[in-house]
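Chemist: just to be clear, the model below is a prediction. Sequence and coordinates:
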Amino acid sequence: METPKPNRIALAALLVTAVSSGLLLSTPARSDSESSTRTPIKHIVVIFQENVSFDHYFGTYPHAKPNTDGTRYFGNPKEDTPRPNTLLSAGLLTNNPNGQNPFRIDRSVPVTCDQDHGYSDEQFAFHGGLMDRFLTHSCNDAILGPNSTLGYYDGNTVTALWNYAQHYAMSDNSFGTSFGPSTPGLLNLVAGTTYMGTITNNILTSGNIANGGTSGAVIGDPDPAGDKCSDPKRTQITMSGENIGDRLNSAGLTWGAFMGGFDNCAATHNNVAGASVVDYIPHHAFFQYWKSTQNAQHLPPSSDAAIGKLDQANHQYDLHRFYTAIAHHNLPAVSFLKARAFQDGHAGYSDPLDEQMFVVDVINALMHSPEWRETAVIVAYDDSDGWYDHVMGPIVFQSNVLDDQLLPPGNCGQPKANDPASGTQNGRCGYGPRLPLLLISPWARTNYIDHQVTDQSSIIRFVEHNWNLQPIGGGSADAVAGSLNGFFDFDHGPRAGRLILDDRTGQIASFDQ
């Protein structure tokens, strides 16, 4: 059925208004802090999607098979495409250690069940690096069958992402900072740590805090305490310490977290299968876990001009205000985007086709703006959903809580003090599963695959590096994270061209090189 696209309609109207009023014809003055960067990048936009392993989307990249109806959306790969570490290149499409072989999911089956991706169960599937227990936690999809966790899509479904990879840069060696579901992933993205979370509402549902505690490392999906949209029947927590938003505030930089459904947390949209999905998911709301960066009552900004600045919204906005910022030539220095749930890519209620529409619409809008010349878009993911991936990353953070299952039960190595000031932070076993990571920018290398080990906190490390910010500290993974600098080519950019894609097919609509 037709998927509603209010974002596209609103964006078009805003762009027309902005052009007619001259808003898009000149570059606005910036504060000294925003102008002073180590690289030509003045705007970082992080599109943080849900629940995809690297092999689930790129397991045969850059080679795609036609769909069952004969359609092809991804053309022949570029001849100079580098060889990534995939199921295909590793020879794991046949004789797989899981006892069953991975299989291609056709574009006609975009919506699947949600695999088991708990902190403990993901580790168990890894089996100390043997990567051979993924079938034990398959969700037994009604169409895909009992081996569903071994399914993968290719470029004739996730066409846009493959096209971005062909024309810009991606990693085949980037990991979740720790194991576990969505909330640990987003905490690692904005703070580099899942420690310390504290339960505030005495609902002690198991699997939220390591070792069954009331405070410690977050391993589940509790809601943020104080958020008016959080479910009172779910465990709620608050986080201590600082996040990258606090660092940006201290430096006087503009920034924002833009979330689908933030203005109306009861709003819904239908996914491609026609199922109604609530837009706003509290445990996906990046900065709502910290009192310092929370907008508890979901207040709007005091004006469109205030987007990105400190006011009653406290840098937390509905997604549509990101498009307002583009149209009004007011793009913050750093933006974190969370799609409305039906477009976030999470198996069970979202899908790669709805996700593609969101990602493409955002990037197309940015490419049509004058700020594009100074912008870097990072597409990243919160966790793997339990989908099979054949690569185990290094265990940078050891842990031996009862929830750990990577080695013998209760064991992910011997924990050590992560930070002299904070002591041992147990319950942060990681790096976790390998996840997609793409960089789209005029300054990105072309058709490039980065092999350096990175993790979710590498994104905030780049923010810190670019604006000369101090690391977060307190055990944050940003202190040891791999660099994203290899994705860029600052010696030969920027490229003038814009790769405009069709949001339904992911195919190239225009490319002015």
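Modeler: Structure's in. What do you need?

Chemist: alpha carbons only for contacts and neighbour counts from here, please
Modeler: Fine.

Chemist: helices and strands around the helix or strand harbouring residue 161, which ones?
Modeler: Taking DSSP states H and E as the definition, one finds residue 161 inside helix 159-167. Applying 3 or more Cα pairs under 8 Å, 6 or more residues apart in numbering; DSSP states H and E, one finds that helix 159-167 contacts helix 352-367, strand 437-440.

Chemist: for the helix or strand just after the longest one, packing partners?
Modeler: Using DSSP H and E, the helix or strand that follows helix 352-367 in sequence is strand 375-381. Contacting strand 375-381 under the criterion 3+ Cα pairs under 8 Å, 6+ apart are the following elements: strand 43-49, strand 437-440.

Chemist: make a markdown table out of the ones you listed and add distance to residue 21.
Modeler: Shown next, in a markdown table, are those (distance: least, Cα to Cα, whole Å):
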| stretch | distance to residue 21 |
| --- | --- |
| strand 43-49 | 23 |
| strand 437-440 | 29 |
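
Chemist: tell me the most buried of those strands?
Modeler: With neighbours taken as mean count of other Cα atoms under 10 Å, the helices and strands packed on strand 375-381 reach their highest mean count in strand 437-440, at a mean of 25.

Chemist: structure two is appended below for comparative analysis:
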Amino acid sequence: MPASIKHVFVLMLENRSFDHMLGYLPGVDGVKTGMSNPDPSASPLPPVQASNGATDRPASDPGHEFENVWQQLYSTPPPDGFTGDSSAVPTMQGFVASGGPETMACFTQAGVPVLTQLAQLFTVFDNWHSSMPGPTWPNRFFVHAGSSGGLTNSPSALTSLAGVTLAEAAFSFENGSIYDRLDDKGLSWRVFHGDALPQVLAVKRHVMPFIDNSANFASISPDSSDDAFAAQLQSGQYDVAYTFIEPDYSILTNMYGGNSQHPKGNISSGEALIKYVYETIRNSPVWVESLLLITYDEHGGFFDHVIPPTCDAPGDADLNSGHASDPYPFDFRRYGVRVPAVLVSPWVDAGLNHDLFDHTSVLKTLEMLFQLNALTDRDAGAASLLPLLTRTDPRVSDMQAPTKLNAPALQAMAAASVPIDPDAAPDPALAGFTRIAASLDIGLTHSQAPQAAPLVLEQIRLPETSVKTTKQSLDYIQGVLDRLNQHRASIARH
């Protein structure tokens, strides 16, 4: 491999399928070939009909919990007595029944000009799958730990925080995470987060370093003149081996807004983030030694016609299934739905790749590049991205790798203004971030209370706090963030 890669960047966005985002890209296995039952051996079914009518912000957020995805794949929800066996071949016929006709609406190239431009300039994958047929949290855990630790659904809400400890609020993995592997090797890593609470904080080991303002965490603020991401990359001293970038989920507005491309927000805002991340790396000293993967955690309930293949189960202990809002058994032997993925580097040619990848390919790439041990059976058997770095000379001219990309679609930038029902129960995404806030709350108690010093962190229990409604959850999260900021200000003063 001629390339000398010292910096791996991953930008993981939210809840969009491959056909939904890139299905009309010329040459890909896209929606034009997905109009009928993709399994010729299955019983005849009415053909599903995709369209090019996707909008910047859909009218609804399609269901994408495990039971919803199972219906999308197999046409019916998990039956009574469901065992989690995924050996039957999916039909991919249940999207409309699960989420309505809007799930079949896909973007033309004009609707996602930034992602389209990068897909045409660099390497686009049309066989990259989410790691399991479920929602955001288990799929994001796969990119961090090669496993969800048995989690199949979004975390349950902590309706009362009385008696909650760190071990009960956070998530653990038998073999640790990629961050443990990097630390053991003496390699640096950093999480840039657009939201005040990055999802990676759900991994228990990150709570205390984040509270104490560790250099492993920094914000990314594309609209700020002193954005830390741009400043650090432009400094000429950026020595971070692995950089994971989380978007702004807009947690405090219940996901309405932000730039994650969650269906409650705008596609165009996420396009602006993709553009910013690419241009910042491209115009920095690290470009010639970099690899950037842009992908999505899961499909968000949107249509894709390709049957998820079978795969190896992670083979680690089930430590997290009890944290799910509605636990389902699953054998983890089938990938989830396809998601967009584009590999950007001065060392890759423009082209379309049909090989099979999933989120644990990120881990495999890091393991091969930096000589790290695998975390689970899943990432041990995953495909690496390194063989795709085939150029003998890097792209350094503006013609080979433009320093500035297309602008997002003009419909962009309209801020979502959707009223939040304060009396509604927290939705799954908000429930998960309430758990993160609880973990921080416990950690802050440990840091600030002298009487807590002799105690094991996991033994500290939160006082009674009710978070049974959306408003109570949002108020609680805001209160923890205020407390965190006060704690950090105190550290800075001393």
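Modeler: That came through fine. If you're wondering where the values come from, they're calculated on a predicted model, not measured in any experiment.

Chemist: pick the most buried one from the helices and strands packed on helix 159-167 of the first structure.
Modeler: Comparing those by mean count of other Cα under 10 Å gives strand 437-440 as most buried, with a mean of 25.

Chemist: what about the residue nearest to residue 99 of the second structure when sequence neighbours are not counted, how many neighbours?
Modeler: Counting by Cα to Cα, 6 or more residues apart in numbering, the nearest residue to residue 99 of the second structure once its immediate chain neighbours are dropped is residue 62, at 4.9 Å. Burial of residue 62 of the second structure, expressed as a neighbour count using other Cα atoms under 10 Å, amounts to 23.

Chemist: check contacts around the counterpart of residue 62 of the second structure in the first structure.
Modeler: Under the alignment (TM-score structural alignment), residue 62 of the second structure maps onto residue 115 of the first structure. Taking Cα atoms under 8 Å, 6 or more residues apart in numbering, we find residue 115 of the first structure in contact with 137-139, 149, 347, 385-387.

Chemist: closest to residue 508 of the first structure among those residues?
Modeler: The closest of those to residue 508 of the first structure turns out to be residue 347 (Cα to Cα; 25.9 Å).

Chemist: checking my notes, the closest one in a strand, right?
Modeler: No: remark: residue 347 of the first structure does not belong to a strand; assigned using DSSP: H, G, I helix; E, B strand; the rest coil, it is coil.

Chemist: distance between the helix or strand following the helix holding residue 161 of the first structure and the chain's centre?
Modeler: Tracing the chain C-terminally past helix 159-167 of the first structure and defining elements by DSSP H and E, one meets strand 169-171 next. Averaging C-alpha positions (Cα atoms, centre = their mean, to the nearest Å) puts strand 169-171 of the first structure 14 Å from its chain's average.

Chemist: matching residues in the second structure for strand 169-171 of the first structure?
Modeler: Across the second structure, the stretch matching strand 169-171 of the first structure (TM-score structural alignment) is residues 123-125.

Chemist: mean deviation of that stretch from the first structure?
Modeler: Here stretch 123-125 of the second structure is compared with the first structure after superposition; its mean distance to the aligned residues, by mean Cα distance after the TM-score superposition for the first structure, is 0.7 Å.

Chemist: so what touches stretch 236-252 of the second structure?
Modeler: Contacting residues not belonging to stretch 236-252 of the second structure are listed as 6-13, 187-195, 198-199, 232, 255-260, 262, 273, 284-286, 366, 430, 433, 474, 477-478 [Cα under 8 Å, 6+ apart].

Chemist: stretch 248-259 of the first structure now?
Modeler: Stretch 248-259 of the first structure is contacted by residues 33-34, 245, 280, 285-287, 307-309, 315-322, 332-340, 469 when judged by Cα under 8 Å, 6+ apart.

Chemist: what comes up buried for it?
Modeler: By neighbour count with 16 or more other Cα atoms under 10 Å, stretch 248-259 of the first structure contains the buried residues 248, 253-259.
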